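[1] This is a predicted model, with the sequence first.
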Amino acid sequence: MTAKRLWLLDVLRGAALVNMLAYHALYDWVYVFGHTGGWYDIWSPGCHLWQQYICWSFILLSGYSFTLARRPLKNGLLVAGCAAILTVVTVGFLPEESIWFGVLHLNAAAVLLSCLVAPLLQRCPAGWGLAVCALLFLLTNQVPEGYLGFEGVRLCPLPTAWYRPNLFWLGLPDLTRFSSADYFPLIPWLFLFWCGLFLARLWRPRQGLAPRGLRPLAFVGRHTLLVYMLHQPVLYGGLWLWHAVC
């Protein structure tokens, strides 16, 4: 079966996972266990760029992988179940790090929505679909912060009345009463997911085995959900044990 896989996608997913493990290990070290971070500061431009690379690559590759799934509906329901477990565990055991609509919630919602509107997405020309979704992602990137624009570029503010119902899952949170340690609402991130979906119709890498030096990354990339679900308990448990012993 590995000979039939698109090994480049597995390697890219594996690279994103390794980056995520390193980023979250440092986050736990600094912000959960209270050590000084030195250069690691989540508000610094360098760390922000690193974090954005991780989430952009995951979401884009998830959209691409949607087109390869034999049972996308089943996959979406499985990820939705894992997302619900993540919320229950964080709310119950780490309330200060509660996750209400993180990247797993987004992935599940994007897959299920894409299953629902698959006929419409198929009718869309791939090139136009990619261009329009990329533009929408850029324009709505800061909708959860209250304005249209990308990063620091503010095009126009949005009505505050839109945010009072606290539709955080959509991308319209009431920031006076909503917080989430990991937050990826449908707007703007669904558009990036669909960028990956349309990109898959325009470009496909070769099938086969990954080069020998990249096979560890490809192996990790083939088990993204399992690694994602286990990485924080393992990281947190390891750091807690290290502090308890040392």
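    Received, thanks.
[2] For the rest of this, base every contact and every neighbour count on C-alpha atoms.
    Will do.
[3] is it true that residue 162 lies in a helix?
    Yes - according to DSSP: H, G, I helix; E, B strand; the rest coil, residue 162 belongs to a helix.
[4] which residues touch it?
    residue 172 (CA atoms under 8 Å, 6 or more residues apart in numbering).
[5] ok, it to residue 177 distance?
    15 Å (CA to CA, to the nearest Å).
[6] all helices of the protein, in order?
    Listed in chain order, the helices of the chain (DSSP state H) span 7-27, 45-66, 72-93, 103-116, 118-123, 126-139, 186-202, 215-221, 224-245.
[7] Reformat those into TSV and put mean neighbour count and distance to residue 166 next to each item.
    Formatted as TSV, these follow (neighbours: other CA atoms under 10 Å; distance: least, CA to CA, whole Å):
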stretch	mean neighbour count	distance to residue 166
helix 7-27	20	27
helix 45-66	18	23
helix 72-93	16	18
helix 103-116	21	17
helix 118-123	12	28
helix 126-139	18	21
helix 186-202	24	14
helix 215-221	20	35
helix 224-245	13	27
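[8] With distance to residue 34 added, can I get those helices in JSON lines?
    Formatted as JSON lines, those follow (distance: least, CA to CA, whole Å):
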{"stretch": "helix 7-27", "distance to residue 34": "10"}
{"stretch": "helix 45-66", "distance to residue 34": "18"}
{"stretch": "helix 72-93", "distance to residue 34": "18"}
{"stretch": "helix 103-116", "distance to residue 34": "25"}
{"stretch": "helix 118-123", "distance to residue 34": "46"}
{"stretch": "helix 126-139", "distance to residue 34": "35"}
{"stretch": "helix 186-202", "distance to residue 34": "31"}
{"stretch": "helix 215-221", "distance to residue 34": "30"}
{"stretch": "helix 224-245", "distance to residue 34": "11"}
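[9] next up, a second structure to put side by side with the first:
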Amino acid sequence: MPRTETGRLAVLDLVRGVAIVAMAIYHFSWDLSWFALVDWDVGGAPSWRAFAVSIAASFMILVGISLDLAHHKEIRWRSFWKRFALIAASAACVSIGTYFAFGDSFVRFGILHCIAVSSLIALPFTRMPLVYALVASAVILTLPNWASSSVFDGDMWIWTGLGTPAMPSVDYVPLAPWTGATLLGVALSKAIRRSAAMERLKQMEFCSLSGRALRWMGRHSLPIYLLHQPLLYGLVWSVTLLGPNMDRTSRSFQTNCAQSCATSIGNEALCVAACRCTLDGLKSENIWQPLLGSPQDPDLQTRMNQLYSACLSAPGTDTIN
């Protein structure tokens, strides 16, 4: 892991930069889905969920590695508290910003909140033997499997990860299990520092254009994190206002209908076909536009539910009599 002119480890900056790029890809895809410009189920599809989990895990592990490298000889309290205050303030800004953007779905305890608190929890383990960090990591990673309880339901205990939040959130990264990933990073750093691999990694260089770009992003990961999503969200929002009409309402209806249906009956393919059939029926009967104008109209709601029920029985039918 070559040290840069500032004493940073180049490989950590590079890996953090890769994680930043992956995060931007995920958020851009989420924005496209949110505005119904694409029909990707970014919030619910297993592949997208796995992608999001891998990104969050990489950041939390890197937090632990960085903590151990910075404090394993002695805890540098001044730099630690300066970094903690910056992350905590940034987390508060994210909560405030998303409250105005998303209302009740705002970020109550997202990845920055988790990084701040996890840093506090993991800091003492940088001065302990490796086995302590490993055991603590295993306990917290598995905590939701054996300690979850309805006692922790609601927003008061949302940070624990051991209950069910009262409201959904666009970003939710609780301490259990995610602090376990940070402690795993501490243990990983200790193992690497004591191995021959450390010296070999120090000799690596990342001087290509792409390597320098990723290292730069890794060094400035926090401001990029704070700025990239408002910029991407604003870009996609502008396209929806200024771009061509893409019949986003139809696409949004099919996406939301299919997600709700799949949650109820568990057959995603059937739900997609049934919701497409329902939309076709609404349009063929010329009640789609009236439904958009008066979504609470009981007669229109009743007919839509009738079409939906019939389509579940015959999802390949274009019109339902």
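    Received, thanks. Since we're looking at a predicted model, the values are computed, not measured.
[10] on that earlier part again, to residue 148 of the first structure, which of the helices of the first structure lies closest?
    Judged by CA to CA, the one of these that comes nearest to residue 148 of the first structure is helix 126-139, at 5.7 Å.
[11] Just give me how far the closest one sits from the chain centre.
    18 Å (CA atoms, centre = their mean, to the nearest Å).
[12] So what touches that helix?
    For helix 126-139 of the first structure, using CA under 8 Å, 6+ apart, the contacting residues are 148-150, 187-189, 191-192, 194-196, 198-199, 201-202.
[13] residues touching the residue nearest to the spatial centre of the first structure, list them.
    Centre of the first structure computed as the mean C-alpha position; nearest residue by CA atoms, centre = their mean is residue 103, 3.8 Å away. By CA under 8 Å, 6+ apart, the contact list for residue 103 of the first structure reads 55, 182, 183, 184.
[14] Would you mind checking those residues for buried ones?
    55, 183, 184 (16 or more other CA atoms under 10 Å).
[15] What distance do you get for the alignment partner in the second structure of residue 219 of the first structure to residue 11 of the second structure?
    By TM-score structural alignment, residue 219 of the first structure lines up with residue 216 in the second structure. For residue 216 of the second structure, the distance to residue 11 of the second structure equals 11 Å [CA to CA].
[16] do the same with residue 97 of the second structure
    For residue 97 of the second structure, the distance to residue 11 of the second structure - CA to CA - is 32 Å.
[17] go on, residue 64 of the second structure?
    Applying CA to CA to residue 64 of the second structure and residue 11 of the second structure gives a distance of 15 Å.
[18] now swap in residue 151 of the second structure and tell me
    43 Å.
[19] what does residue 129 of the second structure give?
    24 Å.
[20] What of residue 300 of the second structure?
    59 Å.
[21] Any idea how many residues pack against residue 203 of the second structure?
    10 (other CA atoms under 10 Å).
[22] so residue 214 of the first structure touches residue 11, yeah?
    Yes - assessed by CA atoms under 8 Å, residue 214 of the first structure is found in contact with residue 11 at 6.7 Å.
[23] Report the aligned residue range of the second structure for stretch 8-21 of the first structure.
    With TM-score structural alignment as the criterion, stretch 8-21 of the first structure aligns to 11-24.
[24] neighbouring contacts of the matching stretch?
    In contact with stretch 11-24 of the second structure (CA under 8 Å, 6+ apart) are residues 1-2, 52, 55, 58-59, 62, 201, 204, 206, 211, 214-219, 221, 224-225, 228-229.
[25] Check the mean deviation of that stretch from the first structure.
    Once fitted to the first structure, stretch 11-24 of the second structure is off its aligned match by 0.7 Å on average (mean CA distance after the TM-score superposition for the first structure).
[26] Could you give the separation of that stretch from the chain centroid?
    The answer for stretch 11-24 of the second structure is 15 Å, by CA atoms, centre = their mean.
[27] swap in stretch 177-193 of the first structure?
    Centre-to-centre, stretch 177-193 of the first structure and its host chain are 9 Å apart (CA atoms, centre = their mean).
[28] dump the residue contacts of residue 312 of the second structure.
    270, 271, 274.
[29] Tell me the counterpart of it in the first structure.
    Checking with TM-score structural alignment, residue 312 of the second structure has no match.
[30] For residue 312 of the second structure, give its distance to residue 44 of the second structure.
    Distance, residue 312 of the second structure to residue 44 of the second structure, by CA to CA: 21 Å.
[31] what's the answer for residue 147 of the second structure, then?
    Noted for residue 147 of the second structure: a distance of 25 Å to residue 44 of the second structure, by CA to CA.
[32] looking at the alignment, what does residue 132 of the second structure pair up with in the first structure?
    By TM-score structural alignment, residue 132 of the second structure lines up with residue 129.
[33] again, but for residue 272 of the second structure
    Counting by TM-score structural alignment, residue 272 of the second structure has no partner.
[34] Am I right that residue 272 of the second structure is in a helix?
    Yes - applying three-state DSSP, one finds residue 272 of the second structure inside a helix.
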